[in-house]
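> Sequence first, then the predicted structure:
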Amino acid sequence: MKKNKLKKQLVITLLALLSSSLVFAQGAGAAGAATPASNETYNSLLANGLIFFAGLTMLGAVLALFHLLSMMIKVQQIKIYQEQGVEAYLEKVEKTNQEPWWKRQYKAWTNVVPVEKEDSVMLDHNYDGIRELDNSLPPWWVAMFYITIFLGVVFLAYYHVLGGPSQSDEYNAEMKVAEQAKAAFAATQANNIDEDNLEASADAKDLSIGQTIFSTNCVACHGAKGEGGVGPNLTDEFWIHGGGITNVFKTVKNGVPEKGMIAWSAQLKPADILKVSSYILTLQGTNPPNGKAPQGTKYIAEGEEAPADTTAVN
């Protein structure tokens, strides 16, 4: 009776700890709007309480497990006493005590009676024709049960004692990986550019890259500041092959072979052609010294009214 009473008290205590932890969690959530410092304190206390409760649960599970195994061994010995007599019982007890503990535990875990011999472990209990077997659990099931207990202890030790990453740390790491994947995808999409989806870039970084490309590949014909040379002046309002981002992009991409300008699509990616085209448009109206005379036709953007004379001197 005392043992049963003690067990009941232990169960009630564990349930009280669990309920108090849940109530405390609700209280911490309600008080979280007070101040960040108090919220952090509540969360810390809650985490420590849950760890303490988890440790008690683990300890109780391990103690119950060893108690169950010892009871299984005693039940086997009692069966021998009832079926084979005192001498066989004493012999079994002595032999069991001489065996290493791990061997005794292994026998208790794997002492499963095969199907053809289940009659020997059939109990007298009968519930509407359903009989009860006094057989051990399958070894694979027992092994999985022990493995989960072991993994639970490892999990508790790694994440709550040894400083393993918290859920927030794992979330931030996953978000960082996602941002990198997003950036990589955007980089691949940057080259899916054609004349149908163009928009001049105003980003300082893109324009800086465009200036570098221009300085490397275009100054020989158009001058260092776009003032013109072999090629036309790029700083005025007149264009031989059309102005605006779409026409400039087409000209750089396809070139003008009959006038000696190569098609840069063989050497530059579409994203780079867009950057250098955007940079060329920023040269409009800069009026550098020694500018070449205007050539071509004044570019009129859509929606603008054309002046009387739009033809430059060639």
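Nice, thanks for sending it over.
> Could you use CA atoms for every contact and neighbour count after this?
Will do.
> how far away is residue 206 from residue 271?
In this view, residue 206 and residue 271 are 9 Å apart by CA to CA, to the nearest Å.
> wait, residue 37
In this view, residue 37 and residue 271 are 49 Å apart by CA to CA.
> mind listing the helices in the stretch 151-300 of the chain by residue range?
Taking DSSP state H, counting those that start in this stretch to define them, one finds helices in the stretch 151-300 of the chain at 167-189, 204-217, 219-222, 244-254, 270-281.
> can you redo those as CSV with mean neighbour count?
Formatted as CSV, the helices of the stretch 151-300 of the chain follow (neighbours: other CA atoms under 10 Å):
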stretch, mean neighbour count
helix 167-189, 12
helix 204-217, 16
helix 219-222, 18
helix 244-254, 19
helix 270-281, 24
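> I'd like the ones you listed as CSV, with distance to residue 238 appended.
Formatted as CSV, these follow (distance: least, CA to CA, whole Å):
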stretch, distance to residue 238
helix 167-189, 33
helix 204-217, 19
helix 219-222, 14
helix 244-254, 11
helix 270-281, 12
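> and residue 142, how many neighbours?
13 (other CA atoms under 10 Å).
> Put this next to the first one:
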Amino acid sequence: MKQRLIMIAGLVTLTIPAVAEDEAEKSLSSADLQNYIGFGVVIAMVILFLVVMLVLLRTFRTLARVLLKDQGLTRAEIEEKMNPAKRRKEKGELWRKLLSLKPMSAEKDLLIDHEYDGIQELDNPTPAWFMYLFYITIAFAAGYIMIYHVFGVGELQYAEYKTEMAEAEIEKKIYLSKAANLVDENSVKIENDAGMLAEGKTVFKASCSPCHGENAQGLVGPNLTDEYWLHGGKINDIFKTIKYGVQAKGMPTWEKSLTPKQIANVANYILTLQGSHPAGAKEPQGEKEGEEKLASK
């Protein structure tokens, strides 16, 4: 009976880990499983490589012992050859090698025969690393002269400055062209730039003159050259009127046809027409706004 119980307990013990492993394998995705397999293969290859290297090292040492024994060396001599005593390095030895320095103990061997007033000179040449660095600077200087002053491949300081200033000017124009289209009825300002006003005049002639007249004297739309305004005569009001239009009176919205920059230019151009008194001007409409009120915003 006891034997049966022990056998059953053993089977249960072996079955539980197997079931757990099956569930764990099912929970792992195929990609994760491939990663684990690949990682395991890499580790196995590294271990195999180390084992092979250790075996080869041991083989070479055995062969060396055999060859030394064939040469008639005793066991002690072979051990001395195979395991030579390590020489203790002096303090600062590595630093002296890097800088090509000589130890103080070797100073007497560096003395030059002649002396002057009791002063002797050491025959201590310039370190190799310093000479290499010196030669590199000479090569660099020669290359610099050829590139910048002989062949003119590279730009000199002043030419490079002019190139960078030209590039900065191009970037500035690109930025301003983008920034100009960020203007709206709240941020628009009065501008007196001749180029902006000329562009505003061109847009006005093409889009606004059919209703307001060639000289803004007023046709279907109101006269824009007097002091009377239906929807405000400030720069912000004019921009807003052009942008959103006045649907009730037949003026279309222009925000989809003109850019914010174009609307701002037209608004500024309209303000320059104040007091121009064109021929055939339409009678005033709206409320009168004086110069102080127009410039207040």
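Structure's in. What do you need? Worth saying up front: this structure is predicted, and the values here are computed from it rather than measured.
> where does the TM-score land?
Scored against TM-score structural alignment, normalised by the length of the second structure, the superposed chains reach a TM-score of 0.52; 178 aligned residues with a CA RMSD of 3.4 Å.
> hang on, the earlier thing: out of the helices of the stretch 151-300 of the first structure, flag the one nearest residue 47 of the first structure.
helix 167-189 (12.7 Å; CA to CA).
> What span of the second structure is the closest one aligned with?
Aligning helix 167-189 of the first structure against the second structure (TM-score structural alignment) gives residues 157-179.
> same check, this time on stretch 250-264 of the first structure
With TM-score structural alignment as the criterion, stretch 250-264 of the first structure aligns to 240-254.
> re earlier: for the match of helix 167-189 of the first structure, give me every contacting residue.
Residues outside stretch 157-179 of the second structure that contact it (CA atoms under 8 Å, 6 or more residues apart in numbering): none.
> Have a look at how far, on average, it is from the first structure.
Following the fit onto the first structure, the mean deviation recorded for stretch 157-179 of the second structure is 1.3 Å by mean CA distance after the TM-score superposition for the first structure.
> How far away from the center of its chain is stretch 179-198 of the first structure?
Offset of stretch 179-198 of the first structure from its chain centre (CA atoms, centre = their mean, to the nearest Å): 23 Å.
> same check, this time on stretch 196-206 of the first structure
Centre-to-centre, stretch 196-206 of the first structure and its host chain are 32 Å apart (CA atoms, centre = their mean).
> how about that stretch: buried residues?
Buried residues in stretch 196-206 of the first structure, counted by 16 or more other CA atoms under 10 Å: 200, 201, 206.
> Tell me which residues touch the second one, please.
For residue 201 of the first structure, the contacting residues are 207, 274, 275, 278, taking CA under 8 Å, 6+ apart as the criterion.
> Counterpart of it over in the second structure?
By TM-score structural alignment, residue 201 of the first structure lines up with residue 191.
> Which strands or helices does the strand of greatest length in the first structure pack on?
If you go by DSSP state E, the first structure has its longest strand at strand 122-127. Applying 3 or more CA pairs under 8 Å, 6 or more residues apart in numbering; DSSP states H and E, we find strand 122-127 of the first structure packed against strand 130-133.
> Mean distance between the strand it packs on and the second structure after superposition?
Mean for strand 130-133 of the first structure is 6.7 Å (mean CA distance after the TM-score superposition for the first structure).
> Just the buried positions in that strand, please.
Under 16+ other CA under 10 Å, strand 130-133 of the first structure has no buried positions.
> and the match of helix 167-189 of the first structure, how far from the chain's centre?
20 Å.
> now swap in stretch 52-62 of the second structure and tell me
Distance of stretch 52-62 of the second structure from the chain centroid (CA atoms, centre = their mean) equals 51 Å.
> Where in the second structure does the strand or helix carrying residue 94 of the first structure fall?
Per DSSP states H and E: residue 94 of the first structure is located in helix 86-98. Alignment of helix 86-98 of the first structure against the second structure: no match, by TM-score structural alignment.
> could you say what helices and strands that helix packs with?
If contacts are counted by 3+ CA pairs under 8 Å, 6+ apart, helix 86-98 of the first structure sits against helix 36-84.
> repeat that for 6 Å
Judged by 3 or more CA pairs under 6 Å, 6 or more residues apart in numbering; DSSP states H and E, helix 86-98 of the first structure has no packing partners among the helices and strands.
> Near residue 154 of the second structure, how many other residues are there?
Counted with other CA under 10 Å, residue 154 of the second structure comes out at 14.
> now it, nearest residue through space, not along the chain?
Excluding the flanking residues, the one nearest residue 154 of the second structure by CA to CA, 6 or more residues apart in numbering is residue 148, at 5.0 Å.
> Spell out which helix or strand contains residue 112 of the second structure, please.
Short version, using DSSP H and E: residue 112 of the second structure is in strand 111-116.
> Which part of the first structure matches the helix or strand following that strand?
Going down the chain from strand 111-116 of the second structure, the next helix or strand is strand 119-122, by DSSP H and E. Across the first structure, nothing matches strand 119-122 of the second structure (TM-score structural alignment).
> For residue 250 of the first structure, see how far away the nearest residue to residue 251 of the first structure once chain neighbours are set aside is.
Once flanking residues are discounted, residue 251 of the first structure sits nearest to residue 241: 7.1 Å by CA to CA, 6+ apart. Distance, residue 241 of the first structure to residue 250 of the first structure, using CA to CA: 9 Å.
> Next: residue 28 of the first structure.
63 Å.
> Longest helix in the second structure, by number of residues?
Assignment by DSSP state H gives helix 30-70 as the longest helix of the second structure.
> how close does residue 95 of the second structure sit to residue 131 of the second structure?
Using CA to CA, we find residue 95 of the second structure at a distance of 18 Å from residue 131 of the second structure.
> Residue 245 of the second structure too?
Distance from residue 245 of the second structure to residue 131 of the second structure, counting by CA to CA: 80 Å.
> One more: residue 252 of the second structure?
For residue 252 of the second structure, the distance to residue 131 of the second structure - CA to CA - is 82 Å.
> what do you get for residue 113 of the second structure?
26 Å.
> Number of residues surrounding residue 235 of the first structure?
Residue 235 of the first structure is flanked by 24 other residues according to other CA under 10 Å.
> for residue 94 of the first structure, same thing?
The number of residues packed near residue 94 of the first structure is 11, by other CA under 10 Å.
> which residues does residue 223 of the second structure contact?
Remark: with contacts taken as CA atoms under 6 Å, 6 or more residues apart in numbering, residue 223 of the second structure is in contact with 216, 217, 282.
> If you rank those residues by neighbours, which is first?
That'd be residue 216 among the contacts of residue 223 of the second structure, by other CA under 10 Å, with 27 neighbours.
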